[in-house]
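S.K.: how would this look folded up:
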Amino acid sequence: MARNRTPRDAESTRQAVALSTLMILTFVTGVVDAVGYLALDRVFVGNMTGNIVILGMAVAGGDDLPILGPAIALAAFTVAAFAAGLFLRTRRKEWGGAVTGLLIAGAVVIAALGVAFLIPDAADSEALILTASTLTAAAMGMQAAVARSLAVADMTTVVVTSTLTSLASESLVDGGIRGFWNRRLGAIVLIFLGALAGAALLVFGPGVPLLLAALLTVVVVVIGHRRLFTPARREPVVA
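M.R.: Predicted coordinates for the structure are as follows:
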């Protein structure tokens, strides 16, 4: 006889689903960052730390590094994260309509860029390359804002330096080798695998990995909206 699910069981399930969705989005970050750096003039579209470092070296005149692409991507990421934060600020730690809408918007943008790159000779267009790095960075800014809003521990989807630090200085110190196998390691491995997949798929052009990233984002939206969606609470009307 199956036992009744307790509120604690339900909450554990929700947390597991939320963790899974953000793990997939972490993989997506690896995919699009590989595309950005290798095909969009060495622009990181998800990891803004990389762009700031590139800009610093470029301003110093290092190795003919780009300035315009990383600078615009950095601005687009920041503006999009700010705009997303305005939509999300009233419902932190919940999967509401704003989360679904923002992720769908990002997926549509990335998919449209993927289709554009399927056009013959499009990958050589400087205008499309700059547009793609800018809009993809904006999509990732929205994704990062969603991840912070959902507040799943150690899952930012776009940054793994802090995750790696936590893994080494906390998990390994406190739990030894047993503390190594956790979500922190999972996030690091997934962004690595995403970058690996993105780089490998570039043999077919930037469009294919971008379409994969868009598809995976849609998968996340479907899972999250079905399993985690929380309707907005309405205040009772006082007569």
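S.K.: from here on, just use CA atoms for contacts and neighbour counts.
M.R.: Fine.
S.K.: buried stuff in the helix ranked longest in the chain?
M.R.: The residue-count maximum for a helix in the chain (DSSP state H) belongs to helix 7-39. Residues of helix 7-39 classed as buried by neighbour count (16 or more other CA atoms under 10 Å): 14, 17-39.
S.K.: stretch 221-239 now?
M.R.: Residues 221, 223-225, 228-229 are the ones in stretch 221-239 that count as buried (16+ other CA under 10 Å).
S.K.: work out the gap between stretch 73-92 and the centre of the chain.
M.R.: Put simply, stretch 73-92 sits 13 Å off its chain's centre (CA atoms, centre = their mean, to the nearest Å).
S.K.: contact partners of it?
M.R.: 43-45, 48, 51-52, 98-99, 102, 133-135, 137-146, 149-151 (CA atoms under 8 Å, 6 or more residues apart in numbering).
S.K.: can you do 7 Å?
M.R.: Contacts with stretch 73-92, where a contact means CA atoms under 7 Å, 6 or more residues apart in numbering, come from 45, 48, 51, 98, 133-134, 137-138, 140-142, 144-145, 149-150.
S.K.: now show me the structure for the sequence below, then we'll compare the two:
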Amino acid sequence: MTGFDHPERAPRLLGAVTIVLTGAAGAIDAVTFFAFNEVFASTMTGNLVLLGLDVGRGRWFQALEALIAIVGYSSGLIAGTLSAGLAMRRWPWRNAVGVALTVELALLVAVGIGYYALSDPGELTLRAVLLVLGAAVAMGIQAAAMRYVGPAGTPTNFLTGTVTNWVSAMVELHKPSWNSNSALRIGAIVVFAGIGAVVQTHLPAFSYAVPVLLVAVAIGLMARVTVLNHGGLTTGDPQFAPDGARQES
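M.R.: Here you go, the predicted structure:
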């Protein structure tokens, strides 16, 4: 078990979804790091530190770059929370997570098409802004969707909390424990950031494909989780449905 909040017939498969999405976050950060002055699409802690450093040093141009990523991510959180919340008026949480991840994938594909269609990547061109802003929105949608999986699935793109809980749990005097899902997520973000760097170095035209493929794989896994759990909650009720709709059903 990985500690998910909801009754789950396939906890390891659901855990695999979080691992794959963590890998996608690492891979997309590698793309934006190299394409846009070392700005991250998913790791907002890094962007907030960069924003403070740039403002403190009077580097207003660089501060704007970090701010673009932060605004994009925040917009994605709003979009992901609303889309998942609306979906959960009709369907159980697993279906709603799948809907939000599908929106994320569609956005990543659209951003990729726009990025490769535009030309002349300069220091702060429309092409670079499109990449970082769009990728950050997609990562915000992903983070919002994974909130509905529970605490164990939430950090797919901010790993400080995962490292904190994982290490602290191992040395807890009262009841030490080992969370393999946390360990695998920590490894996934490192490994796929490295893979993204390698692809960016040797096959830069294909670097953006890595996170897109990983998100697609995660959607497939999430669909399987939904099927194994009969597409719904144990009670059969969709979450966040209006009271009247629940009574009618």
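S.K.: how about TSV for the buried residues of stretch 221-239 of structure 1, with secondary structure and distance to residue 183 of structure 1 added?
M.R.: Shown next, in TSV, are those (DSSP: H, G, I helix; E, B strand; the rest coil; distance: CA to CA, whole Å):
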residue	secondary structure	distance to residue 183 of structure 1
221	helix	21
223	helix	19
224	helix	18
225	helix	22
228	helix	19
229	strand	23
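S.K.: ok, those residues vs residue 56 of structure 1, which is closest?
M.R.: Using CA to CA, residue 221 comes nearest to residue 56 of structure 1 of the buried residues of stretch 221-239 of structure 1, at 36.2 Å.
S.K.: ok, the residue in structure 2 that the closest one lines up against - contacts?
M.R.: Aligning on TM-score structural alignment places residue 221 of structure 1 opposite residue 219 in structure 2. Neighbouring residues of residue 219 of structure 2 by CA under 7 Å, 6+ apart: 98, 101-102.
S.K.: got it, and residue 187 of structure 2?
M.R.: Contact analysis of residue 187 of structure 2 by CA under 7 Å, 6+ apart lists nothing.
S.K.: can you map out the helices along structure 1?
M.R.: In structure 1, the segments counted as helices under DSSP H are 7-39, 48-59, 68-88, 97-117, 126-150, 161-166, 172-175, 183-201, 207-228.
S.K.: just name the most buried of those.
M.R.: helix 126-150 (a mean of 24; mean count of other CA atoms under 10 Å).
S.K.: helices or strands next to it in the packing?
M.R.: Where contact means 3 or more CA pairs under 7 Å, 6 or more residues apart in numbering; DSSP states H and E, helix 126-150 of structure 1 is packed against helix 68-88, helix 97-117.
S.K.: want to throw those helices into a markdown table with distance to residue 166 of structure 1?
M.R.: Conversion of those to a markdown table gives the following (distance: least, CA to CA, whole Å):
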| stretch | distance to residue 166 of structure 1 |
| --- | --- |
| helix 68-88 | 24 |
| helix 97-117 | 27 |
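S.K.: identify the farthest-apart pair in the contacts of stretch 73-92 of structure 1.
M.R.: The span of the contacts of stretch 73-92 of structure 1, defined through CA to CA, is set by 51 and 98 at 27.8 Å.
S.K.: against residue 200 of structure 2, how distant is the closest residue to residue 159 of structure 2 other than its chain neighbours?
M.R.: Take residue 159 of structure 2 and drop its neighbours on the chain: the residue closest to it by CA to CA, 6 or more residues apart in numbering is residue 186, 6.9 Å away. For residue 186 of structure 2, the distance to residue 200 of structure 2 equals 21 Å [CA to CA, to the nearest Å].
S.K.: do residue 39 of structure 2 as well
M.R.: Counting by CA to CA, the gap from residue 39 of structure 2 to residue 200 of structure 2 is 15 Å.
S.K.: and what of residue 237 of structure 2?
M.R.: 46 Å.
S.K.: repeat for residue 98 of structure 2
M.R.: Look at residue 98 of structure 2 and residue 200 of structure 2: by CA to CA, they are 29 Å apart.
S.K.: cool, and residue 122 of structure 2?
M.R.: Separation of residue 122 of structure 2 from residue 200 of structure 2 (CA to CA): 17 Å.
S.K.: and residue 121 of structure 2, by the same measure?
M.R.: Noted for residue 121 of structure 2: a distance of 15 Å to residue 200 of structure 2, by CA to CA.
S.K.: which one's more surrounded, these two?
M.R.: Between residue 121 of structure 2 and residue 200, residue 200 has the larger neighbour count (other CA atoms under 10 Å), namely 18 against 15.
S.K.: what lines up with that one in structure 1?
M.R.: Mapped onto structure 1 by TM-score structural alignment, residue 200 of structure 2 lines up with residue 202.
S.K.: in contact with its match, which residues are there?
M.R.: residue 209.
S.K.: and if we set it to 10 Å?
M.R.: Contact analysis of residue 202 of structure 1 by CA atoms under 10 Å, 6 or more residues apart in numbering lists 31, 34-35, 38-39, 208-210.
S.K.: how much space between it and residue 158 of structure 1?
M.R.: As for residue 202 of structure 1, its distance to residue 158 of structure 1 is 21 Å (criterion: CA to CA).
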